[in-house]
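**Q** here is my input; please provide its structure:
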Amino acid sequence: MLDASRLVILDRDGVINVDSDAYIKSLAEWIPYPTSIEAIARLTHAGWHVAIATNQSGIARGYYDEATLAAMHAELERQVTAAGGKIAHIAYCPHGPDDGCACRKPLPGLLEEIRAALGLESLAGSWMVGDSLRDLKAGEPLGCRPVLVRTGKGRRTEAKGEGLDKTLVFDDLAAFVDWLLGGR
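**A** So this is what the prediction gives:
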């Protein structure tokens, strides 16, 4: 049985791959940070489970379709597998900010999907790693421990300083993984 305290939930854009204010609209635009794939593999090797929760409103906006998103996620999984890692589940929200869905972060719907897909009773004690406050807020009502990375929009989020009281802050995903696997 999977233990929620051995689960790391990652935002995608800005945490795993380079983000863009113009959206990541194609496989060619999906560029992982040099150390992020290896960081996910290191977590897997150490007995951790990794899931992804990502808002993808570019679908609702018509910038790309679900087949394009599937191609990006297939490449992500291919690279992680090639590095010796595994992604337990990818949950995404295809809706726009005004669609009234329950899955768009900061709402916890994507994390609830991950919880159900992994057969967990709770996500309490798991880690939620993101580059924006909305990522961290999604995990809050479910008992996730918040981690902000400075990649993507992380530096801007940190500079605002709002809502980060109990949040650990790292330069990037690899630095968080170093800390987590280093016994803290």
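
**Q** drop to CA atoms for contacts and neighbour counts, all remaining ones
**A** OK.

**Q** for this structure, what's the longest strand?
**A** Scanning the chain for the strand with the most residues, using DSSP state E, yields strand 49-55.

**Q** quick one more, to check against the first:
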Amino acid sequence: MKLLILDRDGVINEDRPDFVKSPDEWVPIPGSLQAISELSRAGWTLVVATNQSAIGRGLFGIDTLNAIHAKMHRAIAESGGHIDAVFFCPHAPDKGCTCRKPLPGMLVDIGRRFHANIGDRAMVGDSLRDLQAIAALGGKPVLVRTGNGAKTEAAGNLPAGTRVFDNLAAYVDTLLHPNSEAQP
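**A** So this is what the prediction gives:
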């Protein structure tokens, strides 16, 4: 199975410093929906792994998160693609859960549910915590410069082997072309 894990905010859609709190605030990054559609058509299983501490902070509830994700699914479907699953951590940072990235609990759960060794897979993210979560399991960290990615790259201290791309579309381009050096 060709499985790719994607962070949501800053990779698929624009990130906001005050959180994406409604469907109206969910705005796709140019090229991301088409990239996901290309992967879907090429037979990839695509899973989103996203921290959603706004729920734990009381900024919105699960119904709002479901509405945001429904908008995302519709937009991707209109582009000809699909997301196979969305995993999220609803906890505030101080709750001590194991599912909140940079801890790898959410990714372990993805591996279990998809019967996949996450150490053989890549995760595309825009923050250090995304990269640390996949690196903790021996997986392949991929940083995109969208969202917080440019700041993350400039700050340095990226996990060993991190690959850096301008955006999701640039990474997908390397995956889908046989002369590419990228490995999922």
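
**Q** TM-score for this pair?
**A** Superposed pair, TM-score by TM-score structural alignment, normalised by the length of the first structure: 0.93. Supporting alignment: 179 aligned residues with a Cα RMSD of 1.1 Å.

**Q** still on that earlier bit, how far does the longest strand of the first structure sit from the chain's center?
**A** Relative to its chain's centre, strand 49-55 of the first structure lies at 4 Å (Cα atoms, centre = their mean, to the nearest Å).

**Q** residues in the second structure aligned with that strand?
**A** Aligning strand 49-55 of the first structure against the second structure (TM-score structural alignment) gives residues 45-51.

**Q** what ranges does the first structure have for its strands?
**A** Counting by DSSP E, the segments of the first structure that form strands are 7-10, 49-55, 89-93, 127-130, 145-149, 168-170.

**Q** which residue range of the second structure does the fourth one align onto?
**A** On the second structure, the counterpart of strand 127-130 of the first structure by TM-score structural alignment is residues 122-125.

**Q** what's the mean distance for the matching stretch versus the first structure?
**A** Stretch 122-125 of the second structure differs from its equivalent in the first structure by a mean of 0.5 Å after superposition (mean Cα distance after the TM-score superposition for the first structure).

**Q** now the end-to-end length of stretch 145-156 of the first structure.
**A** End-to-end distance for stretch 145-156 of the first structure: 20 Å, by Cα to Cα, to the nearest Å.

**Q** follow-up on the earlier one: tell me what the longest strand of the first structure is packed against?
**A** Secondary-structure packing of strand 49-55 of the first structure (3 or more Cα pairs under 8 Å, 6 or more residues apart in numbering; DSSP states H and E): strand 7-10, helix 36-45, strand 89-93, helix 109-117.

**Q** tell me which of these sits nearest to Leu148 of the first structure.
**A** Checking these against Leu148 of the first structure by Cα to Cα gives strand 7-10 as the closest, at 10.3 Å.

**Q** can you list contacts of the closest one?
**A** Outside strand 7-10 of the first structure, the residues that touch it by Cα atoms under 8 Å, 6 or more residues apart in numbering are 16, 48-53, 126-130.

**Q** let's go with 10 Å and repeat that
**A** Here strand 7-10 of the first structure makes contact (Cα atoms under 10 Å, 6 or more residues apart in numbering) with 16, 40, 43-44, 47-54, 87-90, 111, 114, 118, 123-131, 135, 139, 144-147, 173, 177.

**Q** before we move on, what about stretch 112-125 of the first structure?
**A** Stretch 112-125 of the first structure is contacted from outside by 1-9, 49, 51-53, 88-92, 103, 109-111, 138-146, using Cα under 10 Å, 6+ apart.
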